[in-house]
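Undergrad: one predicted model, sequence on top.
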Amino acid sequence: MSIARRVYETLLLAARAHAQWDLEVSRSILASRKRLLLLLVLALPAILVSVGMAADLPLPEILGGKKAYSPAFYTPGIFLVSIAIGLCAGLITGCIGAGGGFIITPALMSAGIKGILAVGTDLFHIFAKAIMGTAVHRKLGNVSVALAVAFLVGSGVGVTGGGVINRWIYELNPVLSDTFISLIYVVLLGFLGIYAMFDFIRLRRAGGGDAHGGAGAEDGGLPQKLQKATIPPMITFDTDLVPGGKRISAWFVGLCGAVVGFMAAIMGVGGGFLTFPMFVYILGVSSFTTVGTDILQIIFTAGYASISQYAIYGFIFYTLAMGMLLGSLLGIQVGALTTKLVPGIYIRGFYATAILAGFTNRLFALPAKLSAMKIMDVSPAVSDLCAQIGNWTFFLCVGVFGAWVIGTFVLKINELREG
C-alpha cells in the first residue's frame, strides 16, 4: 500500500472516531431537557441579533458591525447560513460516519466571514458542543491518564503557537491571513477529496462497499524504535491489552500533541484527524486507547484554543457558533438515521464530492486574494468570477447532498418507524 493511500485511510479512520463522538454528544444534548433549555438560552441572543438586524436596529460593532473583529457585512441571512452550514456538516458526519467539520471554515469564509474569525468560531462551536454533552465525557474508553496528560501539555504549547501565528498574520495583513488559511485547506481537502473520489470509483466498480469502511492499524518499525528509547519520564499504556503494557517517553507524546494543537489552532478543527495517525502509526498506541484519548484531547484542545487564543482577542462570533450548533444537532441525527435507508456507496460518493467542492471553493478564492496582495496580476472581473464559481460550486454540491439526505429521510420515515 502506498504511503499516500495509507495516510488517507488513517485520516478517514480518525474522522470516523470524531464523528462517533459527535453523534454521541448530540444525542446526549437532545436527550436532556436541561441541556435543550440551556441551548435555547445560549441561542436566544443570536436570534435576537438577527431579528434586530432584520429590523435595521443599530447594534454594537462586536455584534454586527463591519470592523476587523466581526464578520464582513453581517446580516440575518448569515445567521441562517450558519444554521445551514451546521446542518450540512451534521448530515455529512451522521451519514458517512466521518467528521464533516472540515467544510465549516471554508463555508463560513465563503459566506463572507474573515478566515481567522471562522477558525475561532468553529473551535468555539466544537467546545460548546463538548461542554453541553458532558455525559459523553465519562465514556472515554481505555484512556491512560499519563498518556493524556503528556499529550495535552504538548497540545497546549502547539495551540498557543498556532494561535499566535494566526493572529500575527492577521495583524500583519488580513488578506494574507485569509490566503494562508485557504492554502492549508486547499492542500488538505485536495488530498482527501482526490483519494475519496478514487475510493468511491473503485468501490463502485467492485459492486458496492461500506460507507463506513476504513483502515486498521498495526505497529510498525517506528513505534518500536520510539518505545525502545528510554528518555524519562516514561509512560506505561495499553496495560489491558498487552501483558505489562507498553512504554514510551512522554517527550514523544508531547511532541505529537504539539503538532495536533498547532494544526487545530490554525485550521479551527478539533485535531482528531491528526491524533489517530500519530498515535497509531508513530507512537504505536492501540486504536482502542487512541479513541478515548482523541475524545479527551478534542474537549481540552478546542476549549483552550477557542478561549485563550481567539475569544479574549475578539475572534469568535457567538451568533454564528450557536447557529452552527443548532444546525449540527439536527443534521447529525437525520444523517445517522438515513444511513439505514440507502446504500453506503452513494453516501461515500456524496462525501467525496463535498470534499472536492470545499477544495474547489478555496482554490477559486485564491486569485482574488493573491491579486489583492500584489502577488498575481488578475483583473477584478476575473477574480470575482472565480470566487463566484467557487462559491456556487460549493454551496450547490453541499445543498444537493443535504436536500437528498433530508428528502430520503422524509420519504422513508415510515420505514424508520417500522425498524
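TA: Right, received. Where do you want to start? Numbering: from 1, shown residues only.
Undergrad: could you use CA atoms for every contact and neighbour count after this?
TA: Noted.
Undergrad: would you map the strands across the protein?
TA: For the chain, the strands defined by DSSP state E cover 234-237, 246-249.
Undergrad: residue 50 against residue 76, yeah?
TA: Yes: contact criterion C-alpha atoms under 8 Å: residue 50 and residue 76 qualify, at 4.5 Å.
Undergrad: gap between residue 414 and residue 408?
TA: Counting by C-alpha to C-alpha, to the nearest Å, the separation of residue 414 from residue 408 is 11 Å.
Undergrad: more neighbours: which of the two?
TA: Neighbour count, other C-alpha atoms under 10 Å: between residue 414 and residue 408, residue 408 has more, with 17 against 10.
Undergrad: next up, the contacts around that one.
TA: 338, 341 (C-alpha atoms under 8 Å, 6 or more residues apart in numbering).
Undergrad: go again using 10 Å as the cut-off
TA: By C-alpha atoms under 10 Å, 6 or more residues apart in numbering, the residues touching residue 408 are 334, 335, 338, 339, 341, 342, 402.
Undergrad: nearest residue to the last one in space, please, no chain neighbours.
TA: With C-alpha to C-alpha, 6 or more residues apart in numbering as the criterion, residue 402 has its nearest non-adjacent residue at 5.8 Å, and that residue is residue 88.
Undergrad: show me where the stretch 201-350 of the chain has its helices.
TA: Ranges of helices within the stretch 201-350 of the chain are 221-228, 250-267, 272-278, 287-304, 318-338, 344-372, based on DSSP state H, counting those that start in this stretch.
Undergrad: structure B:
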Amino acid sequence: MSKMRRLYNMFLLASVAHAKWDYETSMNIINDKKRLRILGLMLAPVVLVSIALAAGESAGELPAILGGKHAYSPAYYTGFIFAVSIAIGLCAGLITGAIGAGGGFIITPALMSAGIKGILAVGTDLFHIFAKAIMGTVVHKKLGNVSVGLAVAFLVGSGLGVTGGGVINRTLYESNPILSDTFISVVYVVLLGFLGIYAMVDFLRLSRSGEDVGAHAGESAHGAEAASGEKGLPAKLQSAKLPPLIAFDEDLVPGGKKISGVFVALCGAVVGFVAAIMGVGGGFLTFPMFVYILGVSSFTTVGTDILQIIFTAGYAAIAQYAIYGFIFYTLAMGMLLGSLIGIQVGALTTKVVKGIYIRGFYAMAVLAGFINRLFALPGKLGELEVISISKPVASTLTMLGNWAFFIVVGVFAVWVIGKFFGNMKVLRGEV
C-alpha cells in the first residue's frame, strides 16, 4: 500500500470515527425529552426573530461598520440566513448519517459560499460542535475506557494546539480579512482535493468491479485498525523511554503498554491546531492518531476521544473565537437543528438504497467542496494583488464554484429525502 493510500485510509478512519460520535450524540438528543426541551428553549428566540424578519419587521439598514451586509463584523442576520443555516446543517447531517463519514467537511465551505467570512464560519462550526457535544454526549457510559494519563497528556497538547491555531486565524484576520479567507480556503482546497480524488477513485474501482459494498465509508476502513498492529511507528514510539511514561491498555494486554506523554501531547497539539484552523472538531483526527501512530486500542481510544471533543471544541469555540466576537450564534443553532434531522434521515435511508450510489454521491460532494473553494481562490488572490485578474472573471469563477457545490449537495439531499419518504412503509417496519 502506498504512503498516500495509507494517509487516505487514516483520514477516512478519522472521518468515520467522528461521524459515529456525531450520530450517537444526535440520537441521544433526539431520544431524550429533557434535552429536546432545552433545545427548544435555545431555538425559540431565534425562530421568533426569523418569523418577524420574514414578515418584514427588519431593523433597517445598519452602518457598514456596525453590521451592514458586507461588513466583516458583526455578522449580518436575516430570516433567510437562518433558513440557509438549517439547510446546511441538514445536508451535513444527511451526509454523515447516510455515508458514516465526512459531513462536517462541507459546513465551513458552505457557510463561506453563503457569504459568511471564513473566521466566522470556523468559529460558528466549532460552537455548533460544542453545543451538540454538551447536549448529547453520555460520558459516563464511556469513562471506563479512558486512560487518565493519555487523556491529560493529550488535552495539554490539544490546548496548546488550539491556542496556536486560534492566534493564527485571528492574526490573519486582523491583518487582512481577505487574507484570512484565502488561508482557510487553501487549507480546504488541499484537504478536500486529496480526500475527494481518492474517494472518487475508490468509487470508480468499486463500480467497475461490481462489488456489493455497504453505504458507510467506514466499512472500507474497518480493516485498517487491525492491520496496523504493533509494528512500525507505534512499536518505535512505545519502545522509546522518554519520560513521562504513561501506561494504558492494562485490561487488554498483560502488564499493559507504555508510551511517552510527549508523543501523546504532540498528537494532541496537531489535533487542536487543525480543529482551530478548520473548525471541524478534534474528533476528526484523534482516532487514527491513537490507533496508527500511538498504537492505542480502539477500546481505550473511544472514551478519550469523547472527552477531547468536548474540551477541544469548547476551548476553541469560547476562548479563541467567542470572546473575540467570531461566532454567529443564530447560524450555529440553525445548523444544530438541521443536522439533528438530517443525520437520522440519512442513517435510515441506508437501509433501502445501495451503498455504491451513496458512496458515489459522497465523492462528488467532497469534490464539489474542493471545486467551490478552488474557484473562490482567484478572486481572493486578485484582491490581495497576488495575481492579476479582472473582477468579472473572478466573480464568474466564484459563482460557478458556488453553483457546482450547492447543486451537487442539493441533489444529494433531495435524492436521500426522496428515498426516505418513498420507502416510509419499509422503514417503519425496520424501526
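TA: Alright, I've got the coordinates. Being a predicted model, the structure only gives us computed values, none of them experimental.
Undergrad: which neighbours do residue 50 and residue 76 of structure 1 share?
TA: Common neighbours of residue 50 of structure 1 and residue 76 are listed as residue 64 (criterion: C-alpha under 10 Å, 6+ apart).
Undergrad: of the two, who's got more company?
TA: Taking other C-alpha under 10 Å, residue 50 of structure 1 and residue 76 do not tie; residue 50 has more neighbours (23 against 19).
Undergrad: give me the distance between the equivalent of that one over in structure 2 and residue 326 of structure 2.
TA: Mapped onto structure 2 by TM-score structural alignment, residue 50 of structure 1 lines up with residue 50. Separation of residue 50 of structure 2 from residue 326 of structure 2 (C-alpha to C-alpha): 21 Å.
Undergrad: same check on residue 4 of structure 2?
TA: For residue 4 of structure 2, the distance to residue 326 of structure 2 equals 35 Å [C-alpha to C-alpha].
Undergrad: these two: who's more crowded?
TA: Using other C-alpha under 10 Å, the more surrounded residue of residue 4 of structure 2 and residue 326 is residue 326, with 24 against 11.
Undergrad: just to check, the more buried one is in contact with residue 320?
TA: Yes: counting by C-alpha atoms under 10 Å, residue 326 of structure 2 touches residue 320, with 8.6 Å between them.
Undergrad: need the overlap of contacts for the two.
TA: Residues touching both residue 326 of structure 2 and residue 320 (C-alpha under 10 Å, 6+ apart) are 123, 170.
Undergrad: what does residue 115 of structure 1 correspond to in structure 2?
TA: Aligned partner of residue 115 of structure 1 by TM-score structural alignment: residue 118.
Undergrad: what's the closest non-adjacent residue to its match?
TA: Leaving aside its chain neighbours, residue 118 of structure 2 sits nearest to residue 181 (5.0 Å; criterion: C-alpha to C-alpha, 6+ apart).
Undergrad: separation between the alignment partner in structure 1 of residue 415 of structure 2 and residue 346 of structure 1?
TA: When structure 1 is aligned by TM-score structural alignment, the residue opposite residue 415 of structure 2 is residue 404. Going from residue 404 of structure 1 to residue 346 of structure 1 by C-alpha to C-alpha gives 11 Å.
Undergrad: residue 331 of structure 1 now?
TA: Taken as C-alpha to C-alpha, the span from residue 331 of structure 1 to residue 346 of structure 1 is 18 Å.
Undergrad: my read is that residue 312 of structure 2 contacts residue 126, right?
TA: Yes: with contact defined as C-alpha under 10 Å, residue 312 of structure 2 and residue 126 form a contacting pair (9.0 Å).
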